[in-house]
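[1] what's the 3D shape of this:
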Amino acid sequence: MPFMTTFLLTLPTLAVIPVLVGPLQTLLALLPAILLGMGSILFAAFKPRGFVKLIRFCWRQKLFLGCVASVLVGWHYGVFAKLFETRRSTSESAATDGTNWSTSGGGPLRLGRGPGELDPTTSAAVWKNDRDETVFSSPAVSGSRVFFATATGMGPFSPEGRGAIVCVEADSGREVWRYAPTDYRATFSSPVVADGCVVCGEGLHQVQDARVTCLDLLGNKKWEFRTKSHVEATAAIADGKVFIGAGADGFYCLALEPTADGQPRVLWHLDGEKYPDCESSPAVSDGVVYFGLGDGGFAICAVDATAGTQRWRIKTPYPVFAPPTVADGKLYVATGNGNYVQSAADLLEMKLQILKDDGATEQQLAAARKRLQPAGEVWCIDLATQHVDWKFAARDAILGNVVRGDDSLYFGSRDGHLYRVSLSGQLLGKQDLREPLVCSPALGQKHLYATTSTGRLFCLDALTLKPVWDASLGGGDTFVSSPVVAHGHVYVGTAQQGLRCLGQPGVPESPLWSRGERGGRVDDEPTPPSLSLAWQYPSESDKPVGVSASLMLFDGAIYAGGRREGRAQLLKLSVDKAASPETRLLWARTFELHPLAGSIGVAPVGSGQRVCVIENHNGIDRGGMLYCLSADDGSTLWTQTLAESSVGPAIDAKQVVVWSGPEQLESFDLTNGVSLWRTTFTGGRVQGAPTIANNLVFAATDKHLAALDAPTGTFLWQVSLDWFTTGGLFVEGRHVVLPHSDEYRLHSIIDGAFQSRRPATEESYDWLKLPQEIPTPSWPPVVYQGRVYFVSSQNAVVCLGADSP
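    Just a heads-up that it's a prediction; the model follows:
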C-alpha cells in the first residue's frame, strides 16, 4: 500500500469537533490584504508633504479624535478586562449542597438527571447565558449551580479558539464565576463535580498539549496537568482520584488533591501506544475503571483503579467513543463507525475516495468497505465472566451514553432513532426523530429528553417514546451538548445561544380519550367493595334519550351519544357528586345532517378542548359527517363530509384520523379540519376504527393490517390477514391487538409480524355487584375517581358509587 494511503488511513478519526469558520473568520482571512492596502496609504501619508497635511487635519479635528481616543481606551480597559477576567467573585457561596456530578451523565447509570422531582412537561424558554455563544460541553448540575465549558473564537488565525469553565445559578442563569485564563482553549470536555472540586479537560481534537484542570467550588485553581494530546473525554471522580482519557496520550489516573506546593500528582498512566484514542468517559465501580478505545483501539478495557494494571480487554469491531454504563454486575457498551461530525456513510465515502485517489486495489477497497460499513451496536457484558450476554444492532454509530432506567436502557443513534431496549436486549420501542442523534439522552421521572445534531430538543414519554414536546435550540450546525434535567427544567448547550434552560414542570398534559368501545379505568383510585346507584340519566323528569354508543369520560365529564325526539344528540354530563338532576346536563348538541335518520353509533373521541363525533345515516352507504366541537359548549368548530358511514375515529394532540371512504383513510388537522393526508387501502372491507400510538396510525381491513407514519400517512409496513377482525384494534405495549371471534391476535408494532394469541373471554360484570333493579351494561364500563359509569341495557347512563345520590 502506498505510503500516503497508509498514512491517511492511520490518522485518527475526527472524533469530535472540526474548526468552525464563520463570517468573522472569513473577514480575518482577508486581513493581510486589507493591512497591505492600509500600509500603502500610511506610507503615502508619511511623506513630508503628507505628514504636514495629516498634522493639520488632526489639529482641526482634535475634539472628535479626543472623544474617539477616550472611547477606545475605555473599551480596552473595560470590555477587555471583563472579557479576560478569571473570576467574577471569590466570595460567593458554593451552594452545591454536596450533590455530586462525578462522571458523564452524573453517575454510573448515566441518567443525566440532577436534583428535583418534577419533569418539565412544556417547552417554555426560561433563560439563556450567551456571553459565550458556543457550548459543546454537557452541563453538570450540583445543588443550585450549573457548570459548563465554552468554545469561542475558533478560526484561521486561532484554530484552537478560547474557552472557559463557567458556573451559573440554576434558577436564573446569572454567572457566579468563570475560570478563563488567557491561554485556556475552546473545550469539548464536560465538567464534573465531586468532593468539593470541579474537574474538566481542555481543547478540541487538534490540540496536542491539552490540560486537565481542577478548581474548587469558587472557581479557584487547585492544580492543572498538561498532557501530550487532546482531552475531549469527560473525567470520572471516585475514591479521591480523577480518571480521564487523553486521546493519543493514553489514560491517566490523577490524585484529586495536589501536593503541598499545589502540583498535580499522577498516580498511574497507561501509554497511548498500547491504549490509543482514549476518547470515552470512564466508569468506576468496585475498584475497577472501565473505558473504551476509539479509532485504532477498538476495545473496551477494565483496569485496576488503584494499581493501573489491566484486568481484561475485549476487542470490538468498531471504535468505542461512548461512555460505558455499569449496573447490577453488567457493563453496557456502545460502539459504531462514524463520529460526531461524520456519519459512517460519510466516513466511508471519504476514506474510499482517498484510497481511490491513491491508486488502491479493488481488494483494498473491499477491505475498507467491510471495516467501515455503517453500523452501531450496544453490548451487555457480564462483569463476573467477561462474557458478552447480548448485542443489539443499530444502523449507525452510537456515540452517547446508554442510560440505565429501572427496567430498560435508552440510547440514541446516528441513524436518527431513539431506542428503548429491555435489560435482556429486546427492543421495547424506538422513535424516529428524523435527525442524527450524537448526544446522550436524559431520563427524568417519566420522560426522556434528547437533542438532535441539528438542534432540536425533544421531550418524550419514557414508556412509549411518544413525543410530548420539542423546541428549537437556535441556529448553527454543531449541537453536541447532551441535555440534563434538574429542578424541573432542561439545561443544554447550543451552537450560537450559549447555555439554555428550557421547560417548566407541573403543567398537566392535555386530556385525551381515544378508547372507542373499550372503556376502562381512567385513574388509579380504587373502586369501593360495594356499589349503589349514585345517579342515572335521563331521570324520570327528563325527556327520554336512547344512548346508542359507548361512553367517553373526557376532562372530568361524561359524553354520551344517542337519539332524543328523533334527532341525533351528543350529551355532556357532569360527574360532580354535588350536581343535581337539573344541573347534571351541561349541554346537549343536536345534529341535523340526517333529520329523523341520523344517529351517533360510534364512540366520540377527545383531545385538549376539542371533541370529535361522527353522525351516520341509519341507511346503508348513505355517508356521514365528522364534527369537531368545542368541549366548553358543544359549538361546531369545523366539519368534514364522509363518503360512507364510519366505524369511528382515532385522535391525538394534532389530528383526527377516520375512514372517509370505502378504502380511504384520511387525517384532518385537529385545529382547522384541513386534510393532512389521504391513504388508499387496495381491496378489502374496513374492519373497525383505526388507532394512533407512538406517532403511528394502525388500521385494518379484512385483507390487511398496516402501520402508517402519523404525520404523513406513509405506509411503514403492511401484512396480509387471512381472517377478519370482529372489533376495533388497539395497541397494548409492543403489540397491535386485533379481536377475532373468541380470541385476541397480537402482532408486533415494529413490523406487523404475528406474535401470539390469547383467549378473549366474554365480558363479565359480576365484579360490579349490581343491585337487581339496575340493568346490565351494554358496553364496557368506565371507572373514574372510584365510580363506575356505563350504558345500561335500557340505553341510559348509569353511575354507581359508594354513596347514594
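[2] going forward, measure contacts and count neighbours with C-alpha atoms only.
    Will do.
[3] and the strand or helix carrying S40, what does it pack onto?
    Element membership for S40, per DSSP states H and E: helix 31-45. With contacts defined as 3 or more CA pairs under 8 Å, 6 or more residues apart in numbering; DSSP states H and E, helix 31-45 has these neighbours: helix 48-60.
[4] between the helix or strand following the helix it packs on and helix 48-60, what angle do the directions make?
    Once the chain leaves helix 48-60, the next helix or strand it forms, by DSSP H and E, is helix 62-83. Orientation check (axes from the mean of the first three to the mean of the last three CA atoms, to 10 degrees): helix 62-83 against helix 48-60 gives 80 degrees.
[5] one more, for comparison:
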Amino acid sequence: MPSRRAVLAALTALAGCTDGSPSADSTGSPTRTPTGTGAGAGTETPTWTPTSDAVPVRWRHETPHQVLDAVSVGPGVDGPAVYVGSDGGGAGTDGHAFHALDPADGTERWRVSLPTPVVTEPIYADGESGPRVYVATRRSSDAAELSALDPSRGTRVWGFDAPERRRVYPLGATDRTVFVGTRDDDQSRSGEAVHALAAGDGHERWRAESGDAFPNGGAVRRDTLLVRTPARLRALDVETGEERWRVDSPTVMYGPALDSRGERLFVGYDGTVRAVGVADGHERWRREVDFSISGVLTPRAAASTTVFVADRTGRLLALSPQDGGTRWALSVGGDGVRPHVARTSERLFVGGPGVYALDPVSGERAWSFTPSSVEVRVHASTTAFAAVGRDRIHAFDPADGAERWRFAPGPGLAGPAAAGDVAFVGVEGTVYALDGSPASEVNGT
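    Below is the predicted model:
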C-alpha cells in the first residue's frame, strides 16, 4: 500500500500538471470540459455554472446524477484519484454510483453502480487479491453495509452487511484484510464488534468485541490496528485480533493523533492529555489542561512536530510531542467550536469560526479570515482554501491571505477536497476542479 508521504507527493505533483488557461476555442472563459472520453465527460450542461470571469476552472465533469454528496482525493490504482459519491439520480438500482476521476483532466477512470449512497471516505489498499477500494454505503436510515470495489475493473467484488440496526465504518486495511467496526445509537464501551474481513472474498478472519465505532476511528500502523471507541483505545494484532494493550478513560476520548514517525500516539479526555507508545502502550507523559477537550490533532501534511489540543470554546494549545510542554496557545472564540488544523512547510492554518494563518513555531498570527459564525473548514497546500459551511469556498494566498477568488453556488456544495493549487467540489451533479494558483488569480466575487 502506498505510504502517506508518497501519496501526498503525488497529489502535490499532479496539482501543477495543467495551467488552467483557456482552451484554443475559448471565448474568454477559463472553464473547459475534460479532454478525455470517460463516461459522463461533457455529456450535459449543468443547471448551475460558475461565473467564468471570477473563478478559474481547470475542468468539469458532469455525472448522470442530480446531487453529489461526497468528494475526496486519495490513492488509486493509476495514481491519485478524485472519488465522487452520488446522492441520487440516474445510475445504479436506486440511482447511486461511486466514481473515480483523473485529477489532471476529470476523465472518468471507472464507475461502480451501487444500490445506496456512499457515506464514508474511501480506503485504498493493494495486495495479493489485487487493488481494493472500501466504502460504507447507507442501506437504510439506521443500517449500512461495506462494499469492496475492484478499481482495476470498476466492479463491486463483495459486500458485508451490518447486523440489524447497525452502521459500519471501515477502520483501516492491509494488503490482505480490511477492518470494520459497527455502531448503534448508544455509544457504549461494549456490545459491538470489530470484524477483520479478507480482501479477496470478504470472509471473516476474526472478530473482536468492541464498543461503538466512530468515523475515522481506526488506523493501521505496521502490524497493529488502533481502534477508538467512546471511552477506550485498543491496540489489536492485525493477524489474530488479540488485544496488545488498551487505554481507558472516564469520559469521551479524543484522538488518537500520531506523531510523524508513528511511534507515539496522543489521546485526550476530561482535562487530560496522554502520550502513549504505539508498540507497547506505555505512557510516555501526561499533561493536565484547564479546559474541556474537544480534539487532539496532528496535521497530516508537512510532518508536524507539534500536538494540538482543542476545546469547545475555540482555544488551541500547541504541545511538544516529546514532553507535553506548552509551546503557544491561541484563542479563536466561539461557543461549541472544535478547531482543526492544516499544515504546510511555512504556515499552520486553524479552522473554526474563521481561518487563522499562524507561524507554526511561535504561534504568531500572520492573517485571518472571519466571514461569519459558520464553521469554516480549511484545506492548505500551495493554496489555502476555506469552505464556509456548504455554501461557498474561498481561495487565499497562503502567505498574506489575499483572496484570489470565491466560489459561491449556494447550499449543497459537496467537498471540498484539495491538492496543491486545486480544489475539487461538487455542485448538483457536476464536479469542478478549481484553480487556486497565483497565475490564475482574478478579481471577482
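[6] What range does the helix holding S40 of structure 1 cover in structure 2?
    Across structure 2, nothing matches helix 31-45 of structure 1 (TM-score structural alignment).
[7] quick one, strands of the stretch 1-150 of structure 2?
    Under the criterion DSSP state E, counting those that start in this stretch, the stretch 1-150 of structure 2 contains strands at 57-62, 68-74, 81-86, 96-101, 108-114, 123-127, 130-140, 143-150.
[8] mean per-residue distance, the third one to structure 1?
    Mean deviation of strand 81-86 of structure 2 relative to structure 1 after superposition (mean CA distance after the TM-score superposition for structure 1): 2.6 Å.
[9] Which elements pack onto that strand?
    Using 3+ CA pairs under 8 Å, 6+ apart, strand 81-86 of structure 2 is in contact with strand 68-74, strand 96-101.
[10] Please identify which of the ones you listed is closest to L146 of structure 2.
    For these, the distance to L146 of structure 2 is smallest for strand 96-101, at 13.1 Å, taking CA to CA.
[11] ok so, going back, now the helix holding S40 of structure 1, how far from the chain's geometric center?
    Relative to the centre of its chain, helix 31-45 of structure 1 is centred 53 Å away, using CA atoms, centre = their mean, to the nearest Å.
[12] got it, and stretch 390-403 of structure 2?
    That offset, for stretch 390-403 of structure 2, works out to 19 Å (CA atoms, centre = their mean).
[13] and if you look at stretch 148-155 of structure 1?
    On CA atoms, centre = their mean, the centre of stretch 148-155 of structure 1 falls 25 Å from the chain's centre.
[14] Stretch 406-422 of structure 1 now?
    10 Å.
[15] Any chance you could list what contacts that stretch?
    343, 376, 394-404, 423, 427-441, 465 (CA atoms under 8 Å, 6 or more residues apart in numbering).
[16] of those, buried ones?
    Buried by 16 or more other CA atoms under 10 Å: 343, 376, 394-404, 423, 427-431, 433, 435-441, 465, out of the contacts of stretch 406-422 of structure 1.
[17] Among those residues, name the ones in strands.
    Among those, DSSP state E puts G376, A394, V403, R404, L427, L428, G429, K430, Q431 in strands.
[18] For structure 1, which segments count as helices?
    3-10, 23-29, 31-45, 48-60, 62-83, 344-357, 362-371 (DSSP state H).
[19] what's in contact with the third one?
    Contacts of helix 31-45 of structure 1 with the rest of the structure, by CA under 8 Å, 6+ apart, involve G50, F51, L54.
[20] give me that answer again for 10 Å
    Q25, L27, L28, G50, F51, V52, K53, L54 (CA atoms under 10 Å, 6 or more residues apart in numbering).
[21] Max pairwise distance over these: which two?
    Q25 and V52 (37.3 Å).
[22] who's more crowded, these two?
    Remark: of Q25 of structure 1 and V52, Q25 carries more neighbours, 17 against 12, as counted by other CA atoms under 10 Å.
[23] shouldn't that one be in contact with G161?
    No - taking contacts as CA atoms under 10 Å, Q25 of structure 1 lies outside contact range of G161: 11.4 Å.
[24] In contact with the residue nearest to V141 of structure 1 when sequence neighbours are not counted, which residues?
    Of all residues beyond its chain neighbours, the one nearest V141 of structure 1 is G114 (5.9 Å), with distances taken as CA to CA, 6 or more residues apart in numbering. The contact partners of G114 of structure 1, taken as CA under 10 Å, 6+ apart, are 99-101, 105-107, 140-144, 442-444, 484-490.
[25] One more: L423 of structure 1?
    K330, Y332, C380, W390, R404, G405, D406, D407, S408, L409.
[26] neighbour-wise, which of those residues leads?
    Y332 (24 neighbours).
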